[in-house]
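> could you look at this predicted model? Sequence included:
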Amino acid sequence: MMDSGFSLHAFGHSDRGLFRQNNEDYYGIFKDLFIVADGLGGHNAGEVASKMAVETIAEKILSLKSLLDTPSPDIEGQIRSIVKETSKRVYETSLKTPEQKGMGTTIASLWIQKSYFTAFHVGDSRIYRYRNDQLTLMTSDHANEVSIDEDQLGEIRRRYLTQAIGTTPDCEARIYRDQVQSNDRFIVCSDGLTDYVTTKEMELLLLKNKDAKQATHALIEAALSRGGRDNITAIVLNVSKQIESSSDQAS
């Protein structure tokens, strides 16, 4: 039983997509911490960066459990420090091997603490909250967006990240905190999902798929059906007011 009394049921899945040779996304489910990372860099370096970021953030966040028992825990300050430390670690690792030079990763992390949640991210991986049958974006991309008209093929949208973990030794996380409510649902995902499936479509898929595992697979299948040119990763979390908590993880 969690301190909050909430039961957390989560499922995550990552798909290579239909065109990519490697899957540079990585995710982790750690009871009350849910992380998705989208790696950047060639020669499999993106895979290294995303895995390192998830594991480092999880290790450091989970070591903060005692902080929650203090009268006024500085959650945001601790998270900012952890993200900076993680970026420095990935950056320093990238300097040791030529093939890993310039590697980096986005991250989107959702942490449930008692009756609150903290959503924090770097880059364009996202977190959504589904409440009262409405899906709301909790994050704001670190990206500049440029639109290009190419012949009659329509509008091509190309984003340029303004922040990523590991591309420099320092980066700033964007953080959002709010209260958790029973029956809240969350999506933590990479842009391989959001580039192909609209917020309204994701909202309808959650409405149709109450189970976290079913919802996760439905979201990923929707992205694949639209072309699936990128790696696609999603975690769906269901929050309920029950005694037990459980989570599942699939690769």
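Good, I have the coordinates.
> use CA for all of it now, contacts and neighbours both
Fine.
> now Ala108, nearest residue through space, not along the chain?
Nearest residue to Ala108, sequence neighbours excluded (Cα to Cα, 6 or more residues apart in numbering): His121, at 4.2 Å.
> tally of neighbours for the one you found?
By the criterion of other Cα atoms under 10 Å, His121 has 30 neighbours.
> please state the offset of whichever strand or helix holds it from the chain centre?
Applying DSSP states H and E as the criterion places His121 in strand 116-122. Remark: strand 116-122 is offset 10 Å from the chain centroid, using Cα atoms, centre = their mean, to the nearest Å.
> below is an additional structure, to be compared with the one above:
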Amino acid sequence: MEFVHRTDIGKKRAINEDYLQVVETAPGMTLAVLADGMGGHNAGDVASELAVRFLVDRFEKSDLVTDSNAQAVSAWLKEAYEGANSRISTIAESDPSCKGMGTTLIAAVFQERKVTFAHIGDSRVYLYSKGEIHPLTKDHSYVNVLLDSGEINEEQARTHPRKNMLMKAIGTELSIDPDILTVTMREGEYVVMCSDGLSNMVTAEQMVHVIQKDATLSAKADTLVALANEQGGEDNISLILSQLKAGD
């Protein structure tokens, strides 16, 4: 498995509130984490970094191994998310400069070909396979609630004035219940983990076009970030791109 990651401030933001990290504890055992601090709230950059660093620290101290079953990994992720939520909530309550801070959070534990994802917020995970890209997460957003109820359509969702309003975030609730999913990757497949600064600017079709190019993984990641900036760059842009190569 090969990983590359990128983060970019974009064209409209004064600071970068995204934070990400990829850490390998043993061959074939990797944690990838990406967080997008809540825009418009105090200390969004603090919340995103706290969440990512909390999970990485827990992962490096955990007893998870490549043959840990999906149930054990899922339980670890749920506990880690609860811990991160508690840590950020406590700081937000005790420090006036951090009041109201929160963050999205997506994490993936890669165990060779098996990947377990946990998700809170509107950052996304996609799986590219055989010329198609499939979303593996569902946004925890107000607009998505309206979509599910049929009150608005996809076109209206893209320009809705409250499209950035989250229904779930790390640090803003007493308890948290992440969505968790395990998949098994096949040779030639890619996983794209990204903040909405990428997914709001770059279409799924454009992602497919970039991934299919005859280029290195690093070049593909750079192209996706450049494309998001070319098409507006309205938010911070972050992604973790991974590929299962032949023989992995």
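Done, it's in. Keep in mind that this is a model prediction, so the values were computed, not measured.
> which secondary structure elements does the strand holding His121 of structure 1 contact?
For strand 116-122 of structure 1, the packing partners by 3 or more Cα pairs under 8 Å, 6 or more residues apart in numbering; DSSP states H and E come out as strand 104-113, strand 174-179.
> what range in structure 2 matches that strand?
Residues 114-120 of structure 2 are where strand 116-122 of structure 1 aligns, with TM-score structural alignment as the criterion.
> which residues touch that stretch?
Around stretch 114-120 of structure 2, the neighbours that count as contacts under Cα atoms under 8 Å, 6 or more residues apart in numbering are 70, 73-74, 77-78, 104-110, 137, 139-140, 168-170, 177-185.
> can you give me the helices for structure 1?
Remark: helices assigned in structure 1 by DSSP state H are 45-62, 75-94, 191-194, 199-208, 212-225.
> in JSON lines: the ones you listed, plus distance to Val239 of structure 1.
As requested, the helices of structure 1 are exported to JSON lines (distance: least, Cα to Cα, whole Å):
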{"stretch": "helix 45-62", "distance to Val239 of structure 1": "20"}
{"stretch": "helix 75-94", "distance to Val239 of structure 1": "21"}
{"stretch": "helix 191-194", "distance to Val239 of structure 1": "22"}
{"stretch": "helix 199-208", "distance to Val239 of structure 1": "13"}
{"stretch": "helix 212-225", "distance to Val239 of structure 1": "10"}
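> got JSON lines for these, with mean neighbour count and distance to Gln21 of structure 1 too?
Formatted as JSON lines, the entries for the helices of structure 1 read as follows, by neighbours: other Cα atoms under 10 Å; distance: least, Cα to Cα, whole Å:
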{"stretch": "helix 45-62", "mean neighbour count": "22", "distance to Gln21 of structure 1": "12"}
{"stretch": "helix 75-94", "mean neighbour count": "20", "distance to Gln21 of structure 1": "21"}
{"stretch": "helix 191-194", "mean neighbour count": "22", "distance to Gln21 of structure 1": "14"}
{"stretch": "helix 199-208", "mean neighbour count": "17", "distance to Gln21 of structure 1": "26"}
{"stretch": "helix 212-225", "mean neighbour count": "20", "distance to Gln21 of structure 1": "15"}
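> nearest to Gly12 of structure 1, out of these?
In terms of Cα to Cα, the element of the helices of structure 1 nearest to Gly12 of structure 1 is helix 212-225, at 6.6 Å.
> now the angle from that closest one to helix 199-208?
Computed by axes from the mean of the first three to the mean of the last three Cα atoms, to 10 degrees, the angle separating helix 212-225 of structure 1 from helix 199-208 equals 140 degrees.
> once you drop chain neighbours, what's closest to the equivalent of Met101 of structure 2 over in structure 1?
Under the alignment (TM-score structural alignment), Met101 of structure 2 pairs with Met103 of structure 1. Spatial nearest neighbour of Met103 of structure 1, excluding adjacent residues (Cα to Cα, 6+ apart): Gly41 at 4.6 Å.
> one step back: whichever of the contacts of stretch 114-120 of structure 2 end up buried, select them in PyMOL.
The PyMOL selection below is limited to those of those classed as buried (16 or more other Cα atoms under 10 Å):
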select buried, resi 70+73+74+77+78+104+105+106+107+108+109+110+137+139+140+168+169+170+178+179+180+182+185
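> ok, residues contacting stretch 38-56 of structure 2?
Residues contacting stretch 38-56 of structure 2 (Cα under 8 Å, 6+ apart): 16-21, 23, 31, 33-37, 80-81, 83-85, 88, 97-105, 170-171.
> please pick the buried ones from these.
Under a neighbour-count criterion of 16+ other Cα under 10 Å, the subset of these counted as buried comprises 16-21, 23, 31, 33-37, 80-81, 83-85, 88, 98-105, 170-171.
> what's the match for Ser242 of structure 2 in structure 1?
The pairwise alignment with structure 1 assigns Ser242 of structure 2 to Leu237, based on TM-score structural alignment.
> and Leu224 of structure 2, what does it touch?
Residues in contact with Leu224 of structure 2 (Cα under 8 Å, 6+ apart) are 198, 202, 207, 210.
> for Gln231 of structure 2, see how far away it is.
According to Cα to Cα, to the nearest Å, Leu224 of structure 2 stands 11 Å off from Gln231 of structure 2.
> wait, Glu173 of structure 2 touches Ser89, no?
Yes. Contact criterion Cα atoms under 8 Å: Glu173 of structure 2 and Ser89 qualify, at 7.5 Å.
> with that, I have no additional questions.
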